[in-house]
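> pasting a predicted model and its sequence here:
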Amino acid sequence: MIHDLWSVLPPPPDTAHIPVTNPTLRALLIRRGIVDDDSFRRFTAPALGDLHDPSSIHGMDHACERITRAIRDKEAIVIYGDYDVDGVTSIVMLRTVLRTLGADVDFVVPHRLVDGYGLKMEVLDRVLHERNVRLVITVDCGITSVEPVQRAIERGIDVIITDHHLPPGVLPEAAAVLNPKQPGCEYPFKELAGVGVAFKLCCELIKRGGKKISIESLLKIAAIGTIADVAPLVGENRTIASLGLHALADVRNPGLRALLKRLGLNGRALRAVDVGFKIGPRINAAGRLASANTAIDLFAATDEDAAWQLCAELDRMNSERQAIELQVRECAEQQIARDREVANDVERILVLAGEGWHRGVLGLTAGRIAQRYHRPTLAMTIEGDLCIGSGRSIPTINLHEELSNVDDLFLHFGGHEFACGFSLATSNLSALRERLHARFELLDESLFRREARVDAVLTLAGIDHNFIAAHELLQPFGAGNPQPLFMIRDVTITGTRMFAEDCSELSLEDATGRGVGVLWPSAKELAPQLVRAVDLLVRVEPDKWNGGGRVEVVDVRAVEGI
């Protein structure tokens, strides 16, 4: 058993007026705030009209006026973006729109291994010495860049910040700051990804510029960035993701079309999992190991041959990234094992650091370890006198808030509630570890209990075609809209067939009938327990082979554990 506790959620009060009769599915929708025809339509069939007015983002007027003036006066504009999928898609989108509006625009991206994260004048200097730039627009970064913005202003350069990270107490003195999270911003949805903020700027520029630019085309790019950045798929993010995924069935951009073809995804509406586990990692690989320019070049490719070669390079980088990540993660696991021998348990926060760990995989390493041990995790590389790291948390703990209490130790610190980036002097590493361990010992023990919140109890017979069709209305799944967890009681495993390494197809039977299950590598440790009558914790998926449904095993326990 992976989880410490399985808790079946009680059915919510049902006074909803929605066109769903199945009580289990009604409960799932009601828990998501779907209680009437309007909210049901917005959730299951979002439309362009559901997008909020971009002009209500604080600073939008100033941003559009400054950009319009730069286009009119033929001033050179530089987009400064982050090196992850969120930043790459933001650059691609904004550059496309600005060029269509007649702007003289270029972009620059810091190199993760050389420059690190955030707005830096030394990175801008790479283009400033070649061009007389008068306007810089940041995407997916800049909200904490008080000093770099001031330096730019002193050189006669205006800066527009578009970002979605948590704002500091003092904002940069930019020409405009677009961030729904900033104080005083009345925009109704606060959880846009960086590409979502860039998308809203593009929509307003298009409206004011009077140009015919397809919003649907922009949504394809915005959906990729939103999902890959693990933004919560609720509210406007859900609208962006749903419309964009549907539109990705018809792609005209040669680079993106080649990538989908290479991944076997072309010609059909995509699911969030396709972006999260196939498209996103390949776009991210460029910025993790080398330059994000490779991914940006893919979207700018004009012919299939060039696009295919860039796809092949991203594939190669992704394979290299996987190997490097495995190596770093194994080193981190060794540290955990050594500490566990001393403490006889896993610490409440894992503070892991190693000489020369690759910067590009620190976030992935922290995320995987946090998920495995159900502990907030910091993964850091030690580079002489400097430590650079990423942190990932668990759903019950706001890591950004906890790290804010020790931010006097950091040289740089920022991020979200559950994902942070930071740097500190190596001499402060011991103090960081000691102070965090002391703080986390004061937290309630229940925060570290791995609890499975079970949406409902199902039977195998109940997972029929109608149930699957209605269940699919909850797509796309992701942060903020997790795929439902179900329990099936007293299941007998009547057969097992291996169909790939660490992948098993299971023949299942309960008192109501038979079904098919899958055990993926992420749950392979459960295999030895699937030898007798058990209770299963599962997720439900369509089965393209039989037209019905199948279950993906998440956890298992003995029947006597009921």
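The structure has been received and is ready for your questions.
> drop to CA atoms for contacts and neighbour counts, all remaining ones
OK.
> which residues in the stretch 251-400 of the chain form helices?
254-262, 272-274, 280-289, 293-300, 304-343, 362-373, 399-404 (DSSP state H, counting those that start in this stretch).
> among those, which is the most enclosed?
Comparing the helices of the stretch 251-400 of the chain by mean neighbour count (mean count of other C-alpha atoms under 10 Å), helix 280-289 comes out on top with a mean of 25.
> any idea how far that one is from the chain center?
Put simply, helix 280-289 sits 13 Å off its chain's centre (C-alpha atoms, centre = their mean, to the nearest Å).
> how about TSV for the helices of the stretch 251-400 of the chain, with distance to L29 added?
TSV is the format used below for the helices of the stretch 251-400 of the chain (distance: least, C-alpha to C-alpha, whole Å):
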stretch	distance to L29
helix 254-262	32
helix 272-274	19
helix 280-289	28
helix 293-300	37
helix 304-343	37
helix 362-373	27
helix 399-404	29
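> which one of those lies nearest to E355?
Proximity to E355, assessed across those by C-alpha to C-alpha, is greatest for helix 304-343 (10.3 Å).
> hmm, back to that, who wins for proximity to C503 among the helices of the stretch 251-400 of the chain?
Using C-alpha to C-alpha, these put helix 272-274 closest to C503, at 17.8 Å.
> adding another structure so you can compare the two:
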Amino acid sequence: MTGPKRWQLFDQQSEITSQLGPRLDVHPILAQILLNREIKSLKEASAFLMPNRSVSELSFDQKDLDQVTGVLHAHVSRKTPIMVYGDYDVDGMSSTALMVTVLRQLGATVHFYIPDRFQDGYGLSQGIIPSLIEKKIGLLLTLDCGVSNRVEIAAIKDQCACDVLVLDHHQLPDILPDFDGMLNPKQLPESHSYAHLCTAGIVFECLDYYVRRYSCGLDMNAFLDLVALGTVADVARLKGANRWYVVEGLRLLSARHHLGIRCLLEEANCTQARITAREIGFVIAPRLNASGRLKNGLLGVKLLMAETEESGRHFARLLESLNQERRALDVSILKESVAFVEAEKLHEQSVIVMSSKTWHPGVIGITASKLVERYSRPVVLVCEQNEIARGSARSVGEVNVYQVLKSCQSYFQSFGGHQQAAGFSMSLNQIPGFIESLQLKGREQILPEALFPIIHVDAPLMGGQIDLALAESLQRLAPFGEGNPEPVFYFEGLTPVSPKCVGDGRHVKVMFTDPSSGVVLDGIGFNLSDKLELFHRKKVSVVGHLQVNEWQQRRSVQIQILDVK
């Protein structure tokens, strides 16, 4: 079952696109999509279509770059032990692997640590202090964390007497920690090319500036596959510098340049020659994330730093096994939670909230997302463990789940997130009161119309406009992701032919004919089997992606259906 969706068409600016298209040498439809992506000048459009690294602006303030690289160079030169403290998500893993690999190539003495999700929690932990003392660490580098860890950094500097550099992309607190240098894109103007870097991008820019400043003779572009991995997996906005990272990084990934990632792709039976952002999001990242969700992100870093075929295959097998375990847990939790929702009629509430002692805290966020898709409601799942409950929330439509939860924050020990997702922890005895309060706040704050997901439609397409050339030309807009979604089109008055369920009965395969032009199109709708009856109508309207389908060396146009009415 999938919830109802609203279709929202962008304003069609035919007069502008008819002028912009020829000047950019693109189809007017592509010109319309560029306008939809808020690209409003020829210069911006050209940079988007042919991404290159900006040479006209520094990635960060000159003073900050000099300070951070100066402190780093002092420790590299003296060969004082350096500790890299990462994070257990893919951005944290890829940035840790990048930093450690490059520093070791530069001759530094480097250790690294990935916190345990269950023992250390999120962010920098004071639990690292004994290790810093034992290893006589002179410099601590915090990656993808640190900017909010004022207390922890103060304790570390007091007990370990080491320098601390923070490379982090999270929001700046009112009072910053007492670090010795920081690079954070949140300090840049919103319009800056580097304003939306994830930590992998920050690390790349830091090291690239370092090797140029100190004439190290190292080609940093050879590491862009790791930067692309972190950028896509962290759902960073694919504009500005991020777009260049991903375009170049995908070329390296397609060439199987990185040993560990190649082993992981082979273990996952991913054989296509061209790796896209989709393979990062749906093949590579879930397997790396499985280590952080179920065990420790250290396994992911070891894969990304593997130097031999044997070690690469070893860690790839371990990650594949963990991903299979993660999938099984997700299926089990989803089945149990759906049964509970239906039995208790929780889908009639403005917010679905449930708690269980048997759920795994590393998986409930994934399950919550699937329940949101099923019921078109914000979903909050709480895992009860020992004396602490950990919750994960996902939103839908225009509902700001962070703000709804914030109205209940008196129940939380820790809390953070944004409009679409949030997480928290609380004492077990607070759960009943929290659930009652959240459902009340949901009824007060969430309007019914805000619950329906919006599908933003780039342009209507008539049968006569649809051909292989147009579908192929859309790839000029790739890679797709946050800030640059894959184009969505509106197709009206199509006649469905022979619709049927495929893929264990979950998906719909159908052929369409356009009566006005005679064009025949294949269509595939993932997870739309509950709407099969609609495809038996004489005429339907659909929204979806226009794609090139390759089968047995034959290329044809296909609609990937997102919704039907």
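It's in. Keep in mind that what you see is a predicted model, and the values were worked out from it rather than measured.
> please pull up the equivalent of T276 of the second structure in the first structure.
Under the alignment defined by TM-score structural alignment, T276 of the second structure corresponds to R271 in the first structure.
> who's in contact with that match?
Residues near R271 of the first structure by C-alpha atoms under 8 Å, 6 or more residues apart in numbering: L245, Q475, P476.
> list the ones among these that the second structure also has?
Mapping these onto the second structure (both residues aligned by TM-score structural alignment, their matches' C-alpha atoms under 8 Å) leaves L245, P476 still in contact.
> now the spatially most central residue of the second structure: which helix or strand?
With distances taken as C-alpha atoms, centre = their mean, the residue of the second structure nearest its centroid is V235 (2.8 Å). Using DSSP states H and E, V235 of the second structure sits within no helix or strand.
> separation between the alignment partner in the first structure of it and H437 of the first structure?
By TM-score structural alignment, V235 of the second structure lines up with V230 in the first structure. Per C-alpha to C-alpha, to the nearest Å, V230 of the first structure is found 27 Å from H437 of the first structure.
> with S145 of the first structure instead?
Look at S145 of the first structure and H437 of the first structure: by C-alpha to C-alpha, they are 30 Å apart.
> quick one: the top strand by length along the second structure to the first structure mean distance?
Determined from DSSP state E, the single longest strand within the second structure is strand 489-502. Superposing on the first structure and averaging over aligned pairs (mean C-alpha distance after the TM-score superposition for the first structure), strand 489-502 of the second structure comes out at 3.0 Å.
> I'd like the distance from the helix or strand following that strand to the chain centre, please.
Moving toward the C-terminus from strand 489-502 of the second structure, the next helix or strand (DSSP H and E) is strand 507-513. Relative to its parent chain, strand 507-513 of the second structure has a centroid offset of 30 Å by C-alpha atoms, centre = their mean.
> how about stretch 544-555 of the first structure?
Per C-alpha atoms, centre = their mean, the centroid offset for stretch 544-555 of the first structure relative to its chain is 25 Å.
> name the residues that touch it?
With contact meaning C-alpha under 8 Å, 6+ apart, stretch 544-555 of the first structure is reached by 1-3, 463-465, 468, 515-520, 523, 526, 536-543.
> ok, 7 Å please
Defining contact as C-alpha atoms under 7 Å, 6 or more residues apart in numbering, one finds that stretch 544-555 of the first structure is touched by 1-2, 463-465, 468, 515-519, 523, 526, 536-543.
> look up how far L113 of the first structure lies from E304 of the first structure.
31 Å.
> pretty sure the residue nearest to the centre of the second structure contacts E482?
Yes: V235 of the second structure lies in contact with E482 (C-alpha atoms under 7 Å); the separation is 5.8 Å.
> grab the nearest non-local neighbour of G423 of the second structure.
Leaving aside its chain neighbours, G423 of the second structure sits nearest to S392 (4.6 Å; criterion: C-alpha to C-alpha, 6 or more residues apart in numbering).
> so the one you found sits against V363, correct?
No: counting by C-alpha under 7 Å, S392 of the second structure stays clear of V363, with 9.3 Å between them.
> and these two? Which one has more around it.
Taking neighbours as other C-alpha atoms under 10 Å, S392 of the second structure and V363 compare with S392 leading, 25 against 19.
> show me what that one lines up with in the first structure.
The equivalent of S392 of the second structure in the first structure is S390 (alignment by TM-score structural alignment).
> can you count the residues close to the equivalent of Y214 of the second structure over in the first structure?
Matched across to the first structure, Y214 of the second structure falls on G209, judged by TM-score structural alignment. Counted with other C-alpha under 10 Å, the neighbours of G209 of the first structure add up to 13.
> need the counterpart of H165 of the first structure in the second structure.
Aligned partner of H165 of the first structure by TM-score structural alignment: H170.
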